[in-house]
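Novice: After the sequence you'll find the predicted model.
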Amino acid sequence: MNGSLNKPKGFGQILDQTFRLSKQHFKTFFLVFLTLIGPFFLLQALISLVTGTSFLKETSVGTDIFSGGFENWANDFAAEEEMVTSANVIGSILVSLITFISFLIYPAAQGAIIFGVDHIRKGERFTFKQILRESFSRYGPLLGSSLLIGVIGFGVAVVPTLIVTFIATFGMLIHPFIGLMLIIVLFIAILIGVLYFMVRWGFGVAVSAMEKGYAPGLGRSWHLTKRRSWTIVGLFLIFGLILGVISAGLELTLGLFLGNSVLYQLIVNLVTLFTTMIVSVGYSIIYFDLKIRNDGDDLEQLIDEYETV
C-alpha cells in the first residue's frame, strides 16, 4: 500500500504527488490518452492535409524569425481564414464532429487514470490494458455523469453571463465607466461561481467510476467536497497556471517556426494530451484524498492489512 496516498494531504503535497506519479507512470498514463484520444487528433490532421494545409512550413530564407516571426505567423493565420472554400467548410464540420466524438471518449480515459491511481495507492501492479478494461466496464456511468455535469456547467455559465450582459449594457447607457466596472466585477463573480459549483459537482465522474451505488454521483460529490471546495479550486487554478504557461510557451515557439501547419497542430495536440493527463492524475489524487477525509478509507485499509498479517 502506498502510504503517502492513503492519508490526508495538504495543498503542496497534492501538487507534488500529481507531478511525481505523472512522471513515474508516464508511459502507461500517456498511452491511455494517446490510444483513446490520439486517433481523433490524427483524423483532424488528415482532414487539414486534404483541405490544403501544408504539413511542414519552413521559414522563408533571409527572414529574421525573431523580428518578423510574430508578424509572419499572424499573417499566415489571417491568410488561411480568408481562403474559405467548400472543402474548408466540409473540413470544419468534420473536425467539429470528430471533436465531439472525442469528448464522448474522454470519460473512459479519465476513468482509466482513476483506476490506475487506485491501484497505486493500494500498492498493486497494473497494466495499460487492465485499467482500460476496468474503465470501460464503468463507461456508461462515466459518460452519463460527464454529460450531466457538462450540461449543468453550461447552464451555470451561460445563464448568468446573459444576465450580466444585460445588466452591463444597461450600465453602459448610464455611464461607460459604470458599465465597465459592472462587467469586470460581475464576470469575476461568474468565474468564481462556476469554478465553485463545478468543483462541488465535478467529482461525480470519479464517484461513478469507483462507487457503483452513487452514479451519477452529484450528491456524493457535493458531500465529499464540503469544507475543501476553495482548496480544490486553488489547486485547479495552479494546475491551469503551470500547464497553461508551458503550453503557451511551446505553442508560441513552435508557431514561429512552423506556422499553422499540420505538424504544428499535431505537436500542440500532443502537448494537450500531456497536460490533460497531468490534470487527470491530479483529479484522481484529490478524489481519493476527499474519500479518505470523509470515509476513513485509510483506517479501513490499515485494519484489512492487520487482519491479513
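Specialist: All right, it came through fine. Please read all numbers here as calculations on a predicted model, not as lab measurements.
Novice: Please make it C-alpha for all contacts and neighbour counts, starting now.
Specialist: Will do.
Novice: Let me know the secondary structure of Lys9.
Specialist: State at Lys9, reduced to three classes by DSSP: H, G, I helix; E, B strand; the rest coil: coil.
Novice: Apart from its neighbours in sequence, what residue is nearest it?
Specialist: Leaving out its chain neighbours, the residue that sits closest to Lys9 by CA to CA, 6 or more residues apart in numbering is Asp289, at 6.7 Å.
Novice: For the helix or strand where the one you found lies, list every residue counted as buried.
Specialist: Secondary structure assignment for Asp289, by DSSP states H and E: helix 262-295. Buried residues in helix 262-295, counting neighbours by 16 or more other CA atoms under 10 Å, are found at 262-266, 268-293.
Novice: for stretch 112-129, same thing?
Specialist: In stretch 112-129, counting by 16+ other CA under 10 Å, buried: 112-121, 128.
Novice: of these, closest to Gly140?
Specialist: Ala112 (13.6 Å; CA to CA).
Novice: quick one: the closest one and Glu134 touch, right?
Specialist: Yes: if you go by CA atoms under 8 Å, Ala112 and Glu134 touch, sitting 7.0 Å apart.
Novice: ok now the one helix or strand Phe187 maps to, how far from the chain's centre?
Specialist: Here Phe187 sits within helix 176-202, counting by DSSP H and E. A distance of 21 Å separates the centroid of the chain from that of helix 176-202, by CA atoms, centre = their mean, to the nearest Å.
Novice: what helices or strands is that helix leaning on?
Specialist: On a contact count with 3 or more CA pairs under 8 Å, 6 or more residues apart in numbering; DSSP states H and E, helix 176-202 meets helix 139-174, helix 218-224, helix 229-258.
Novice: and the two most separated of the buried residues of stretch 112-129?
Specialist: Top of the distance list for those (CA to CA): Arg121 and Phe128, 16.5 Å.
Novice: Ser48 is in contact with Val262, isn't it?
Specialist: Yes: here Ser48 reaches Val262: they are 6.7 Å apart, a contact under CA under 8 Å.
Novice: Please compare the first structure with the one that follows:
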Amino acid sequence: MNDYDDSDWRSPSDGSADHQSPRPRDDAPRFGAYGSPPPGRGGAGQGPAPDGASWAAPADGFFLAPKPGIIPLRPLSIGEIISGAFESLRANPRAMFLPSLIVLTATGALSAVLNYFGTSLLFSNLNSLIDSSDVDSSDVTFSGILSTFVGSFASQVVGLLLTALATTILTGLLIVAVSRSVLGRIATPGEVWERTRGRILPLIGQTLLITLITLVADIIIAIIGIALIAIVTSFIMGSDPGVGAIIAALLVAFALAVLLFFAVVFLIVRLSLAPAALMLENTGVVEGIGRSWALTRGSFWRVLGILVLAGLITGIVNGMLSFGLGLIFGVVALGLPAAQPLVTALTMLLTSVLSALVLPFTAAVTALTYIDLRMRGEGLDVELRRAAGV
C-alpha cells in the first residue's frame, strides 16, 4: 500500500496531478472535476460500452478490476460496500478512530459533567421536598425544583448539540480519510484535518439546512394531515359524534404518521450523500445537496438498503455494548441510590465513546456509497484508476 504523498491525487479535488498517471499534469484527473464520462456511462446519446460490455454493471471486470486500496475500482455490490467500510477501519485505524475518540470523548465528558451537577442538584431538591414538613418551605423548594429541572434539561440539550456538532465535523473528516484509502494511500489525522478544515463551516451549514428542509417538510405534511383529520371528523360526526367518527379520525391520524415517517426516510436517503459531495467535490452547500439528489435518482431503494443494513450492524453493536453497560450501571444504581447522578453521567460519557467507535463505519459506508454511485453513473472508476496509477 502506498504512503501518503502530497504530489499524488488529492481529495477533496484541488487540481493536483498524479505523478504516476501517463496523462499530462494539466490534464490530471481530479476526484470531483473531470471530463466526459466514458462511452455508455451517463448522458443520453452516448454509444455502447466497448465490446458490448455494460459499464454500469458490477459484472464489468468483476474479477479483473484493480484494487489498489479497500475496494476494487468498479461498481460495487452492497456486500462490497459494507466489507469495504470494515476494511477502511483496518487500513487506517489512526485516521478513522483517533479523531472520533478524542473529540467525542471530550464532548461526552463535558456533557457528563453538566449532567452530573444538574442531576445532583435536582435529586438534592427532591430530597428536601420529601423531608420538609413546612408547607411554605415546601413551596419554595418546589419552585427551586422546577428551575433546577429546566436547568438540567438545558444542560442535556447543550450536550446533545455539542455531540451533533462534533459528529458532523468528524463525518466530513472520515469521508476524506476513506477516499484516500480507496486509492491505497494512508492519511494521518493531521493531514486529513489540514485538507478539510476549510470545508468545516460549509459542512455545518449544510447539515443545518438539511435539518431545516426535513423539519419544514414534516410541518407542511402535519398541517395538511391535521386539516384532513378536522374535515373528515366534522363531516362524519355532524352534530352527533359516534364511534365511526372516532375510528375515522384515528385512521386518518395513523395515515398521517405513516406519511410523515416515509417523508423523513425519503429525504434522509435522497440527501444522505450531500456531505460526501461537499467534501470530495468542493461543492457549495446547496450544490452538494443537489448532487446528492441527482446521484440517488433511480437508486433510492439501493441506497435505502445500504443504509438499513449499515444501521442494523451499528444497532446490533451498540445494543450489545449498551445492554452490558446498562446492566452493570443499573445494578449499581439500585444498590446505591445516592450514586444515581454519577451513574447517569458515566453512562452519558460511555455512550459518547461507543458512538466514537461506530461513527467511522457509518461515515465509511456513506463515502463508499457515494463513490459507487459515481462509478455507476459517471465513470468515476476510470478516473480513480488513473489517479491510482493502475
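Specialist: Looks like it arrived, so ask away. Being a predicted model, the structure only gives us computed values, none of them experimental.
Novice: Quick TM-score on the pair, please.
Specialist: The TM-score (TM-score structural alignment, normalised by the length of structure 1) is 0.78; 279 aligned residues with a CA RMSD of 2.8 Å.
Novice: Any chance of CSV for the buried residues of stretch 112-129 of structure 1, columns secondary structure and distance to Gly202 of structure 1?
Specialist: Converted to CSV, the buried residues of stretch 112-129 of structure 1 look like this (DSSP: H, G, I helix; E, B strand; the rest coil; distance: CA to CA, whole Å):
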residue, secondary structure, distance to Gly202 of structure 1
Ala112, helix, 17
Ile113, helix, 16
Ile114, helix, 14
Phe115, helix, 17
Gly116, helix, 19
Val117, helix, 18
Asp118, helix, 18
His119, helix, 22
Ile120, helix, 22
Arg121, helix, 22
Phe128, helix, 25
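Novice: Same list, those residues, but as a markdown table with distance to Lys23 of structure 1 please.
Specialist: Formatted as a markdown table, the buried residues of stretch 112-129 of structure 1 follow (distance: CA to CA, whole Å):
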| residue | distance to Lys23 of structure 1 |
| --- | --- |
| Ala112 | 17 |
| Ile113 | 13 |
| Ile114 | 16 |
| Phe115 | 17 |
| Gly116 | 14 |
| Val117 | 13 |
| Asp118 | 17 |
| His119 | 16 |
| Ile120 | 13 |
| Arg121 | 16 |
| Phe128 | 15 |
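Novice: circling back to that earlier point, return the most buried member of the helices and strands packed on helix 176-202 of structure 1.
Specialist: Per residue and on average, the most neighbours among these fall to helix 218-224, with a mean of 19 (mean count of other CA atoms under 10 Å).
Novice: give me the stretch of structure 2 that that helix matches.
Specialist: Using TM-score structural alignment, helix 218-224 of structure 1 lines up with residues 289-295 of structure 2.
Novice: once the two are aligned, what's the mean deviation for the matching stretch against structure 1?
Specialist: When structure 1 is superposed, stretch 289-295 of structure 2 averages 1.4 Å from its matched positions, counting by mean CA distance after the TM-score superposition for structure 1.
Novice: and that stretch, how far out from the chain's middle?
Specialist: 16 Å.
Novice: Please enumerate residues in contact with it?
Specialist: With CA atoms under 8 Å, 6 or more residues apart in numbering as the test, stretch 289-295 of structure 2 has contacts from 206, 270-274, 277, 370, 373-374, 377.
Novice: same thing but 10 Å
Specialist: Residues outside stretch 289-295 of structure 2 that contact it (CA atoms under 10 Å, 6 or more residues apart in numbering) are 206-207, 209-210, 267, 269-278, 281, 283-284, 287-288, 297, 300, 369-370, 372-374, 376-378.
Novice: quick one: contacts for the equivalent of Leu357 of structure 2 over in structure 1?
Specialist: Residue correspondence to structure 1 (TM-score structural alignment): Leu357 of structure 2 is matched to Phe274. If you count contacts by CA under 10 Å, 6+ apart, Phe274 of structure 1 has them with 22, 26, 29-31, 33-34, 243, 247, 268, 280.
Novice: rerun that using 6 Å as the cut-off
Specialist: With contacts taken as CA atoms under 6 Å, 6 or more residues apart in numbering, Phe274 of structure 1 has no neighbouring residues.
Novice: Same list (the helices and strands packed on helix 176-202 of structure 1) but as TSV, adding distance to Gly91 of structure 1.
Specialist: Listed next are those as TSV, based on distance: least, CA to CA, whole Å:
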stretch	distance to Gly91 of structure 1
helix 139-174	26
helix 218-224	37
helix 229-258	21
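Novice: Let me know which of those is the nearest to Leu15 of structure 1.
Specialist: Using CA to CA, the nearest of those to Leu15 of structure 1 is helix 229-258, at 7.6 Å.
Novice: with structure 2 superposed, average distance for the closest one?
Specialist: Per aligned residue, helix 229-258 of structure 1 averages 2.3 Å (mean CA distance after the TM-score superposition for structure 1).
Novice: Kindly report the same for stretch 96-113 of structure 1.
Specialist: Overall, stretch 96-113 of structure 1 averages 2.2 Å from its counterpart (mean CA distance after the TM-score superposition for structure 1).
Novice: So what touches that stretch?
Specialist: 33, 131-132, 135, 139, 142-143.
Novice: ok, and what's touching the helix or strand hosting Val207 of structure 1?
Specialist: Per DSSP H and E: Val207 of structure 1 is located in helix 204-210. Residues outside helix 204-210 of structure 1 that contact it (CA under 6 Å, 6+ apart) are 138, 141-142, 145, 215-218, 221.
Novice: what residue of structure 2 matches up with Gly204 of structure 1?
Specialist: Checking TM-score structural alignment: Gly204 of structure 1 goes with Ala274.
Novice: Check Val89 of structure 1 too.
Specialist: That one, Val89 of structure 1, aligns with Val150 by TM-score structural alignment.
Novice: how near is the aligned partner of Phe239 of structure 1 in structure 2 to Ala388 of structure 2?
Specialist: Per TM-score structural alignment, the equivalent position to Phe239 of structure 1 in structure 2 is Ala310. Ala310 of structure 2 sits 28 Å away from Ala388 of structure 2, going by CA to CA, to the nearest Å.
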